[in-house]
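Enquirer: just coords:
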């Protein structure tokens, strides 16, 4: 079976819940603190595995105890981890504070993620592209220079390359043209295309612009409203969101991306993959947390019936 290779970040999320944020210089008592694996790359790898896909993870962890925990969490999901590199120092950390109103503030410490370089992939990429059916998925939580070089290298071999440009930043059109697919939310689509993306109509215009840059397929997620798909053959699908009691939107986008690629890997049609991904993301927002909220294949299928 082909493999989806996720090249990206691994973070430990330290989430503290408080009644109200402290004022400068103030010490307050927290309600509770949770420590859970996260990072966009790792979240998407877990989403692929739980949705029934065959996945391997490429990234960097530190020599701290968090590195051991991040590695173990992926292995428990049957994700292949042989290409995760140890870097001297700390693993990536996300220090998150959530108040009683549900708003959050996040301090992202890239740690080992910021040290991932093209040199680390010298032996990994040539081996991975030997199977033309393999799919590569990247995000923006490792150095952009590394991500750009990976895309250029894979493109020269006509590999299937998907990018989730999050956190949002401008992506050169010559890089977009090398992609098989790009996943964006409204903010990312707005920043990259320069068009204000707020609904189905504006998402369609943004997707059309991205297709003109040369990417094969575009998926723009619109939160609870659903998602818009467009490809170079002018196939356009709008998939409405599924109504659930939303508790926490963390990892919803990562779940959508992982479930979509996992279902395509299993031979689903585009429309069926979009429905599957939409259902998976809806289940995620109905639960608290990042990786722990991502549903398994049997849950998604049951939700679809």
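Expert: Sure, I can see it. Here the structure is a predicted model, which means the values were calculated and not measured.
Enquirer: from here on, contacts and neighbour counts on C-alpha atoms
Expert: Fine.
Enquirer: need the nearest residue in space to the spatially most central residue of the chain, chain neighbours excluded.
Expert: Geometric centre of the chain, nearest residue: residue 254, 3.8 Å, by C-alpha atoms, centre = their mean. Excluding its sequence neighbours, the residue lying closest to residue 254 (C-alpha to C-alpha, 6 or more residues apart in numbering) is residue 44, at 5.0 Å.
Enquirer: from residue 275, how far off is the closest residue to residue 229 other than its chain neighbours?
Expert: Distance criterion C-alpha to C-alpha, 6+ apart; nearest residue to residue 229, sequence neighbours excluded, is residue 219 at 4.5 Å. The spacing between residue 219 and residue 275, counted by C-alpha to C-alpha, to the nearest Å, is 13 Å.
Enquirer: just residue 28 next, same as before
Expert: 44 Å.
Enquirer: more neighbours: those two, which one.
Expert: residue 275 (23 against 12; other C-alpha atoms under 10 Å).
Enquirer: what lies in contact with the helix or strand where the more buried one lies?
Expert: Using DSSP states H and E, residue 275 maps to helix 270-285. With contacts defined as C-alpha atoms under 8 Å, 6 or more residues apart in numbering, helix 270-285 is touched by 226, 237, 239, 241-253, 255-261, 263-264, 293-295, 300-301, 303-304.
Enquirer: ditto for stretch 196-213
Expert: Looking at what lies outside stretch 196-213 - C-alpha under 8 Å, 6+ apart - the contacts are 173-174, 176-177, 186-187, 189-190, 193, 195, 217-220, 222, 225, 227-232, 238.
Enquirer: so which of those residues sit within helices?
Expert: 173-174, 176, 186-187, 189-190, 193 (DSSP state H).
Enquirer: against that first model, consider the following:
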């Protein structure tokens, strides 16, 4: 069976469901509160189990009760946690205010995630090179994400680099080491200008290819755009692909396709189907 390894952040998410976002003067009252396993890498690993993929997560948690809750939840749904290590810090937390339309305001406490290091990856190099596809996120330090891509590249393992909204820029070297880079037009800050991504997506993608990316996928509300040095192709989607959850589900499907030996475009098609299947 094809195997996937994903590395990046894992957090415990506290999600408050609200009608609107609070002003500085008036607190917003939440109608409900959910507690869930989160972080982009953990989300992708969980989505892979939902499509019956075999996946392990390489990440850091703390030594608190949140760490136990997260690892137990991952194990229960079938995510391999043999590479989830404890760090001398509280487990990462995300505080999320979410409206009914899916729009979010997020505050992140990185916590134990900041202990994910190049040494962690070097110690797991053999395991990384033994799988069939590797997912990496831009959540950790750039050197950490780069090392994961480099190790996978040494074994000719296909890689997917997922970018989420961030204030920190993504280096050309990081882009060049990924088989494919994935982002959405709502979560691309730090990689693309969101306004340009929405108004001129093809041009934005070509700019990333010119920076050294082998292939880039931009997800929108209605389609996936795949850019390579040859052209920009479009895959229509019956459902939204631009939310964080949809992006992570898309990446899970794409990783599974690549792990099973699919070429890039069929893997993108699988990603679109998975994104629509797993996200309402």
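Expert: Received it, and whenever you're ready, just let me know what you need. Since this is a predicted model, take the numbers as computed values, not measurements.
Enquirer: and the TM-score between these chains?
Expert: Once superposed, chain against chain, the TM-score is 0.85 (TM-score structural alignment, normalised by the length of the second structure); 278 aligned residues with a C-alpha RMSD of 2.9 Å.
Enquirer: ok now the helix holding residue 275 of the first structure, how far from the chain's centre?
Expert: What separates the centre of helix 270-285 of the first structure from the centre of its chain is 14 Å, taken as C-alpha atoms, centre = their mean, to the nearest Å.
Enquirer: can you give me the angle whatever helix or strand comes next after it makes with helix 270-285?
Expert: As assigned by DSSP H and E, the chain's next helix or strand after helix 270-285 of the first structure is helix 297-304. Relative orientation of helix 297-304 of the first structure and helix 270-285, computed by axes from the mean of the first three to the mean of the last three C-alpha atoms, to 10 degrees: 100 degrees.
Enquirer: what comes up buried for helix 297-304 of the first structure?
Expert: Across helix 297-304 of the first structure, burial judged by 16 or more other C-alpha atoms under 10 Å covers 297, 300.
Enquirer: repeat for stretch 191-202 of the second structure
Expert: Going by neighbour count (16+ other C-alpha under 10 Å), the buried part of stretch 191-202 of the second structure is 191-192, 194, 197-198, 201-202.
Enquirer: JSON lines for those, including secondary structure and distance to residue 133 of the second structure?
Expert: JSON lines is the format used below for these (DSSP: H, G, I helix; E, B strand; the rest coil; distance: C-alpha to C-alpha, whole Å):
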{"residue": "191", "secondary structure": "coil", "distance to residue 133 of the second structure": "23"}
{"residue": "192", "secondary structure": "coil", "distance to residue 133 of the second structure": "25"}
{"residue": "194", "secondary structure": "helix", "distance to residue 133 of the second structure": "29"}
{"residue": "197", "secondary structure": "helix", "distance to residue 133 of the second structure": "27"}
{"residue": "198", "secondary structure": "helix", "distance to residue 133 of the second structure": "30"}
{"residue": "201", "secondary structure": "helix", "distance to residue 133 of the second structure": "27"}
{"residue": "202", "secondary structure": "helix", "distance to residue 133 of the second structure": "27"}
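Enquirer: from those, pick the one nearest residue 115 of the second structure.
Expert: Using C-alpha to C-alpha, residue 191 is the member of these that lies nearest residue 115 of the second structure, at 23.8 Å.
Enquirer: test my guess that the closest one contacts residue 174.
Expert: No. Under the criterion of C-alpha atoms under 8 Å, residue 191 of the second structure makes no contact with residue 174, lying 11.2 Å away.
Enquirer: what about the helices in the stretch 101-250 of the first structure?
Expert: Here the stretch 101-250 of the first structure has its helices, by DSSP state H, counting those that start in this stretch, at 124-128, 144-155, 173-176, 186-193, 200-213.
Enquirer: may I see the buried residues of the longest one?
Expert: Yep, that's helix 200-213 of the first structure we're talking about. For helix 200-213 of the first structure, by 16+ other C-alpha under 10 Å, it's 200, 202-211, 213.
Enquirer: how about the strands of the stretch 1-150 of the first structure, start to end?
Expert: 4-7, 11-17, 32-38, 55-61, 84-86, 92-98, 104-109, 135-139 (DSSP state E, counting those that start in this stretch).
Enquirer: could those strands go into CSV alongside mean neighbour count?
Expert: Putting these into CSV (neighbours: other C-alpha atoms under 10 Å) gives the following:
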stretch, mean neighbour count
strand 4-7, 26
strand 11-17, 21
strand 32-38, 17
strand 55-61, 27
strand 84-86, 19
strand 92-98, 21
strand 104-109, 14
strand 135-139, 24
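Enquirer: now tabulate the ones you listed in TSV and tack on distance to residue 78 of the first structure.
Expert: Below are the strands of the stretch 1-150 of the first structure laid out as TSV (distance: least, C-alpha to C-alpha, whole Å):
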stretch	distance to residue 78 of the first structure
strand 4-7	13
strand 11-17	18
strand 32-38	15
strand 55-61	8
strand 84-86	14
strand 92-98	22
strand 104-109	27
strand 135-139	18
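Enquirer: residue 116 of the first structure is nearest to which of the ones you listed?
Expert: Ranking the strands of the stretch 1-150 of the first structure by proximity to residue 116 of the first structure (C-alpha to C-alpha) places strand 55-61 first, at 6.1 Å.
Enquirer: can you list contacts of that closest one?
Expert: The contact list for strand 55-61 of the first structure (C-alpha under 8 Å, 6+ apart) reads 3-10, 41-42, 45, 48-49, 67, 70, 79-87, 90-92, 111-113, 115-116.
Enquirer: going through the residues you listed, which ones are buried?
Expert: Among the contacts of strand 55-61 of the first structure, the ones that count as buried by 16+ other C-alpha under 10 Å are 3-10, 41-42, 45, 48-49, 67, 70, 79-81, 83-87, 90-92, 111-113, 115-116.
Enquirer: excluding its backbone neighbours, what's nearest residue 153 of the second structure?
Expert: residue 177 is the one closest to residue 153 of the second structure (C-alpha to C-alpha, 6+ apart), at 7.4 Å.
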